[in-house]
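[1] quick check, what structure comes out for this input:
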Amino acid sequence: MPKLLCTCNNILNLQDIPCKVQYNFISDVDYDKYHDNINAEELYQEMKIFVECDKCGRLWFFWNGFDEEPLEYLPVSKQI
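    Alright, predicted model coming up:
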């Protein structure tokens, strides 16, 4: 998936390396499986990915890799 069209109609380019809108993360439980010397490629394979729209702030989570459609999360303003 080289590009993602956000709901706000902003095109997110995922081809750039490094990609300025892509973030990789891993759960605490999954990270605890690694000890001592960590193989960076193995760790990377375990990570989930989200993309942040640089126009509206929506987050697009790829929970199961790029083969499945991402889930969209919309920021909610705090009401004080």
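[2] C-alpha only now, for contacts and for neighbours.
    Noted.
[3] center of the chain - which residue?
    For the chain, the residue nearest the mean C-alpha position is residue 50 (1.4 Å; Cα atoms, centre = their mean).
[4] look at residue 51 and tell me its secondary structure.
    Here residue 51 is strand, with the state taken from DSSP: H, G, I helix; E, B strand; the rest coil.
[5] just the strands in the chain please.
    In the chain, the strands defined using DSSP state E lie at 3-5, 11-13, 22-25, 48-52, 59-62, 71-73.
[6] quick one more, to check against the first:
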Amino acid sequence: MPKMLCRCGKVVGLGEIPSSNQWMIISDTMITDEDWDDNGLNMSDFYKKMDIVVKCPECKRLYIYSKGFGNEPEVYNLEE
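    Model prediction:
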């Protein structure tokens, strides 16, 4: 079962599909006017453009995998 260790020490499970710990994001600039005008919009095309984000359920830290899981993520920690 896929999982990752958060910097806070929490093991974050990613094996459940859909996963409440995995999010997908896309920049507004990746969506064109043609996309909005296309009535046959295919979500799988957008899915391929999206970055994978893992959110730790314990500390709320975000790991953004913009280059895929095989590369180091950008890491953001919640300010208090």
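[7] identify the residues contacting stretch 59-68 of the first structure?
    1, 48-53, 69-75 (Cα atoms under 8 Å, 6 or more residues apart in numbering).
[8] returning to that earlier point: the residue nearest to the centre of the first structure matches what in the second structure?
    Structural correspondence for residue 50 of the first structure with respect to the second structure (TM-score structural alignment): residue 53.
[9] I'd guessed its match sits against residue 22; true?
    Yes: counting by Cα atoms under 8 Å, residue 53 of the second structure does reach residue 22; the two are 5.7 Å apart.
[10] go through the second structure and flag its longest helix.
    helix 43-49 (DSSP state H).
[11] now the aligned partner of residue 68 of the first structure in the second structure: how far from residue 64 of the second structure?
    Taking TM-score structural alignment, the alignment pairs residue 68 of the first structure with residue 71 from the second structure. Here residue 71 of the second structure is placed at a distance of 10 Å from residue 64 of the second structure (Cα to Cα, to the nearest Å).
[12] which of these two has more residues huddled nearby?
    Between residue 71 of the second structure and residue 64, counted using other Cα atoms under 10 Å, residue 64 has the larger neighbour count: 22 against 9.
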